[in-house]
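S.K.: Here is my input; please provide its structure:
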Amino acid sequence: MQDKEFEMNDIVEMKKPHPCGKNAWRIIRMGADIRIKCEGCGHSVMLPRNEFAKKMKKVIGKAEI
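M.R.: Sure thing, here's the model as predicted:
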């Protein structure tokens, strides 16, 4: 399986949308766990890195340097 590449502040699309209706999440913390924040309602969720990699579909927007 190909490793998915993502960085801090990237906007990612998950396999399932958030209940608020948006499917865009911003990566706000990276480490052993990854915290993502919904771009629609602002709710944040922390997931273990391997679980996040399984649930992430693709990177929508790259972080601006």
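S.K.: From now on I want contacts and neighbour counts done on CA atoms only, so please keep to that.
M.R.: Will do.
S.K.: Sketch out the helices for this structure, chain order is fine.
M.R.: For the chain, the helices defined by DSSP state H occupy 49-55.
S.K.: one more, for comparison:
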Amino acid sequence: MYDLGDIVEMKKAHPCGVNRWEITRMGADIKIKCTGCDHIVMLPRREFDKKMKKILEKKADQA
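M.R.: Alright, predicted model coming up:
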């Protein structure tokens, strides 16, 4: 499952040409930031689950 700070790939690429997004906020809504142009998008969790393709990088565990 995804977590705060993970890099994910969405089904559709961003218009800037990059398809890597960093999860910056989690809750009922999920805020993601484009790693190419720093554009921020906020999606309801249900919509995010439908549009996410896969997790590219997991945030390093701090244990």
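S.K.: Lys55 of structure 1 -> structure 2?
M.R.: Residue mapping for Lys55 of structure 1 onto structure 2 gives Lys51, with TM-score structural alignment as the criterion.
S.K.: Just to check, that match is in contact with Lys11?
M.R.: Yes: Lys51 of structure 2 is within contact range of Lys11, at 5.6 Å (criterion: C-alpha atoms under 8 Å).
S.K.: Of the two, which one has the most company?
M.R.: A direct count of neighbours by other C-alpha atoms under 10 Å for Lys51 of structure 2 and Lys11 places Lys51 higher, at 14 against 11.
S.K.: mind listing what the more buried one touches?
M.R.: With contacts defined as C-alpha atoms under 8 Å, 6 or more residues apart in numbering, Lys51 of structure 2 is in contact with 10-12.
S.K.: From those residues, pick the one nearest Glu22 of structure 2.
M.R.: Taking C-alpha to C-alpha as the measure, Glu22 of structure 2 lies nearest Met10 of the contacts of Lys51 of structure 2, at 10.7 Å.
S.K.: Can you tell me how far that closest one is from Asp61 of structure 2?
M.R.: The gap separating Met10 of structure 2 from Asp61 of structure 2 is 23 Å, by C-alpha to C-alpha, to the nearest Å.
S.K.: Looking at the two, which is more packed in?
M.R.: Higher neighbour count among Met10 of structure 2 and Asp61: Met10, with 17 against 5, using other C-alpha under 10 Å.
S.K.: Tell me the spatial nearest neighbour of that one, not counting adjacent residues.
M.R.: Of all residues not flanking Met10 of structure 2 in the chain, Met52 sits nearest, at 4.4 Å (C-alpha to C-alpha, 6 or more residues apart in numbering).
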